[in-house]
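Undergrad: okay, sequence plus prediction incoming.
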Amino acid sequence: MFGCEKKNVKWALTLTAAGLLAGCSDNTSTAGVISETESGKTIAGIVTDFDGNTIKGAKVALMRSDFIAVRGNPEMETTTDDSGKFSFEDIKSDSFNIQVSSDGLLDFRNILDITKLEDSVYRFEVSEGSNLKLELNAYDLALGDTICIDGSLNCFIVNSEDVDRGYILADGIPSAYFEKITIMTAEGETETDSVYWSFRSEDTLLVTRDKPGYLVGLRKMTFNDSVVATLKAMDSSITLKHIPILVESKSETVPTLIDANGYEIDYLLDAKSVKGKEVLLMDLPEISANMLDGNVLSLREIEPTYLSLGPHPYTFYNLDAYDSEGYYGTGLHLDSTKKDLTLHKYADGFPLFEDGSLGFSFWIKGEAPADTGFTIFSSTPSVNGGFEIRQCSKDPATICTRIYSGLESASTDTTLYGSAKILDGSWHHYFVVFVQKHLTIAVDGKTIRNTDIKISDDFSESQFNIDIGGKNAFNGEIDEIFLTSFDDSIRAKGDTTWQQLQSWLSVFYGLQKEPAILD
């Protein structure tokens, strides 16, 4: 099996304990070594199980790191002898992969540079392989498409069963780390992609979009009846996106979760106490009625291998000087010792009127004062317009939103919207949304004003700050100031009533008032 004449022995990679393989060269054993002959390099090794027993008849393949299994055979293939030994001779490249298999047990080695492995000790020890659960929408895979893990013997063709269930479920993958995959469509197109796929023995690597992780288990999130009713009342084609929700977790640990569409559920803030309960603030990437089973949303718990966290499209603030329960604390960019507080445009990296939209909400609790005319919030005024949230002049128990349009016409310069009689000593939630030249106001989750407005074309470009308070101070409590922006997806095509936005506001309120339960 081994030749005795060698030239310039330069490498001595022992793939197993010394002396297990017999051979000869310059009075030095060639057992389990890499050596160089006139025609190329030779590598020898031994395959064992976990207990150290040698394995006869194990299949051993040597391939380049860019090898694609469906395009041909590995550069070299062999099987182990009665003593579990094998060798490859005349190896032309310095870097390669070796994959070993025996009755479903696997091992894998990535040799990056054969010249740097002198005197290293190795053992090919086969063990249970790893599994892959690959969501088809992660790479827009369709029937007949093929996906291969470069540098391995593993390729998978999408069949009708995969299409019906929405994912590929494959086993027999070696416990190793891979950096590249190749996708070949049924139409003959080819695409490669860099990945971070780290497989572990007996674990299932779950790949959804760009969020790989080890599948740990299934979890369920239970919503209250009012939220479910709102979702079921929506048009079936509507999906609400990126809703920050409060969740009461029954788990002692904070699980990493993804939804049915493969979106990671990010935690926006650490656990906080709300009415005696420890809750989490989560970003729910998507929710619709058809994702629910009754009141339950099924989620998957994963142990992430790599997470690509991007900026969140919203910011919460907590006012210690005004609040009574302190739901959230974020390290405020606010001077809470003054009545004329200012939320700066880039506080926590969030600009007002991002992409021409602004969502602004808060919880408020107060009694109707004897005097009128106080301002709760106001944006920086300019010739292009602005807005205030203030006490309405006709009823001291009522607040409303005053819009300064920035238009030259005096008749449209100032208009009041969203009058709500909520200064009654109880907590209420007030939400104002600008999307281009449309205004929606919701109180306690119910839309009270939903209309196009006449404002300057430069209205959104002039808003830099939101001031808290004004000439006449508001005597009451304000909590959980929330800012967000909305992209075009907040309004479904052809939706003249802005139902999707109204539903978003209702669900947001319902899940702030009564947290979902995570089991």
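TA: Yes, it's here. Numbering: from 1, shown residues only.
Undergrad: C-alpha only now, for contacts and for neighbours.
TA: Noted.
Undergrad: which parts of the stretch 51-200 of the chain are helices?
TA: For the stretch 51-200 of the chain, the helices defined by DSSP state H, counting those that start in this stretch cover 160-165.
Undergrad: cool, and the stretch 401-519 of the chain?
TA: Going by DSSP H, counting those that start in this stretch, the stretch 401-519 of the chain shows helices at 499-513.
Undergrad: could you list every residue that touches Val70?
TA: Contact partners of Val70, counting by Cα atoms under 8 Å, 6 or more residues apart in numbering, are 148, 155.
Undergrad: please name every helix or strand in contact with the host helix or strand of Leu297.
TA: If you go by DSSP states H and E, Leu297 is part of strand 296-304. Packed against strand 296-304 by the contact rule (3 or more Cα pairs under 8 Å, 6 or more residues apart in numbering; DSSP states H and E) you find strand 211-222, strand 256-258.
Undergrad: out of those strands, which one sits most buried?
TA: strand 256-258 (a mean of 21; mean count of other Cα atoms under 10 Å).
Undergrad: what is that strand packed up against?
TA: strand 264-265, strand 296-304.
Undergrad: below is structure B, check it against A:
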Amino acid sequence: MMKILWLSIFCAGIFTACSNSDHAGVLSETESGESIAGMLFTEAGTPAAKAAVYIVREDFNAAHDTILAESKTAEDGSFVLETQKLSAGNYSVLFENADENLAAKTAITLGDGNAKNFGDTLNISATILPTATVAIPFSEMPLDAGDTLCLTGTLVCKNITASDKQNGVVILSGIPAAEYNRLEIFGEESESVSVSWKIESGSTFVANKDDANAAAHTFSRTLADLNFGKLPNTLDSVPFSIWLLTNANHPLLVNEMGDVLPSEKIYAAGDSSLYRVIIPQFNYAENRMQKISQLNAEISAYSFNRIRYAAPWDSLTSAGIFAGGKEFGNVTPDSVSNFEIFQDGKFAISFWMKLDKNAFGKDSSVALFTAMQDSLGFVIRQNRFNNYKSIGVELFVNADTVLISDTTIYGSAKILDGNWHYYAVILRGDHIHVMLDGKVIHNTDFNLAKGFGKLENFVIGDSRLNGIVDELKIYDGTQDTLWMRSVYEMERPEQNPWNEI
């Protein structure tokens, strides 16, 4: 799908093509045919260089029709379009800067292209504005997976996927601000749908045939610059948590790229709810700022299969996203049974904790997380290093009938300081990674022998533990350390919170 650049065409304050001999844009006959000349500007009034310019028929459909002429703007924002002796009629000029998500659309009328004297001066002066995004519910249109949906008069088309059908909504992005009256659906039975949309630039809408309602809320967050050069450009399925003023089970969230962000409600408090959300693809190199719009619609349920279990304990009265978590002390720890810990020899876990120097006392059996069955398994607990001020991972595996208690303490970390810390462990085969606050502190093989046995339960915390654990997640183990670090970067409390803008 081609993205396009919105540019407003104006003369005397009206968005249109203008005839005025005092302006540089000229429509005249040349040896190769008529030409259209003009200027392109940014919203700040500076020239817009290296933007694409197209001329298409008024009823242009990007899936089947061809672009009649195209050009690019020069460094000073000027452009010329050779019309190749187009016949008289109505046309549209489209402008595009795909890197900036900006677009323009304006209507023009050409006379007889064979005339010796084609006409007066035609000025086209364009200003760059942001594109819009429209979410179209399946319930509003005769849509199906495999169809192609195009917005008539634009370069915007979308191949409808099975995921779109599962979500119950199709997202069209990169739309120039304008009024629109037709959608084309191409499938086994092609269909033209009449609409009545007045789309404003830079906005996100939920649309039916007769109207387009603006997004309920828009949020943004910018991730820190620190060490981002060590991260890959793109990561898939990055999770985060967010409070929203809704009680919908799966609110419709859309980012600037037109991606639907799968969501699920974790729990509600008053008129707000805490949601787990997935960014389908996150590109650090292009833009660390995520702008997300919450629309007045709900999508279908989504399977968060990479996160197999999650236990957030935030509250509306908390000071920040992690404070106010579940405090164990004399409270019975959380136990989960009938849950297969390791799948295909893989397992990963991450959580946040806030522990002071007296969180464990001097009992090395007090654990933050325990997954044990018949003396086999995996434990994260206090160890004796640094005068009982560290935690670490211990592994218990089975070699035929002999139990191997691995005396190695993996990823020992001195973190009993009353501050929030992020701890993550990835076990894959006979290899272990341990991370503290987004950095790898242990990376080695261990003696796997015959494995851990069949573990079907785990316990979070300990009745003797005096501290806070939050945002605990168990993953499918396919994650690498860079992906796990992205979770840390998305969740850490020093980051700017998700604010409504």
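TA: Done, it's in. Source: prediction; values computed, not measured.
Undergrad: thinking again about what came up before, can I get the helices and strands packed on strand 296-304 of structure 1 in a markdown table with distance to Ile478 of structure 1?
TA: Listed next are those as a markdown table, based on distance: least, Cα to Cα, whole Å:
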| stretch | distance to Ile478 of structure 1 |
| --- | --- |
| strand 211-222 | 29 |
| strand 256-258 | 32 |
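Undergrad: and those: which comes nearest Trp498 of structure 1?
TA: Among these, the nearest to Trp498 of structure 1 by Cα to Cα is strand 211-222 (26.7 Å).
Undergrad: how about residues contacting that closest one?
TA: By Cα under 8 Å, 6+ apart, strand 211-222 of structure 1 touches 196-197, 203-207, 262-264, 295-308, 516-519.
Undergrad: and stretch 364-373 of structure 2, by the same measure?
TA: By Cα under 8 Å, 6+ apart, the list of residues contacting stretch 364-373 of structure 2 reads 341, 360, 377-384, 388, 453-462, 464-465, 469.
Undergrad: can we see that at 6 Å?
TA: Among residues not part of stretch 364-373 of structure 2, those counted as contacts by Cα atoms under 6 Å, 6 or more residues apart in numbering are 377-383, 455, 458-461.
Undergrad: okay, those in CSV with neighbour count and distance to Thr370 of structure 2 next?
TA: Converted to CSV, the contacts of stretch 364-373 of structure 2 look like this (neighbours: other Cα atoms under 10 Å; distance: Cα to Cα, whole Å):
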residue, neighbour count, distance to Thr370 of structure 2
Gly377, 23, 8
Phe378, 20, 6
Val379, 21, 5
Ile380, 25, 7
Arg381, 23, 8
Gln382, 27, 12
Asn383, 25, 14
Leu455, 20, 11
Phe458, 22, 6
Val459, 17, 5
Ile460, 20, 7
Gly461, 27, 8
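Undergrad: now the two most distant members of these.
TA: Those two in the contacts of stretch 364-373 of structure 2 that are separated most widely, counting by Cα to Cα, are Asn383 and Leu455, at 23.2 Å.
Undergrad: so which of the helices and strands packed on strand 296-304 of structure 1 gets nearest Ser357 of structure 1?
TA: strand 256-258 (27.9 Å).
Undergrad: that closest one vs structure 2, mean deviation?
TA: On superposition with structure 2, the mean distance recorded for strand 256-258 of structure 1 (mean Cα distance after the TM-score superposition for structure 1) is 2.2 Å.
Undergrad: tell me the SS of Asn387 of structure 2?
TA: Three-state assignment for Asn387 of structure 2 (DSSP: H, G, I helix; E, B strand; the rest coil): helix.
Undergrad: next one: the one 5 residues further on
TA: Gly392 of structure 2 falls in the strand class when you classify it by three-state DSSP.
Undergrad: thank you kindly, that will do.
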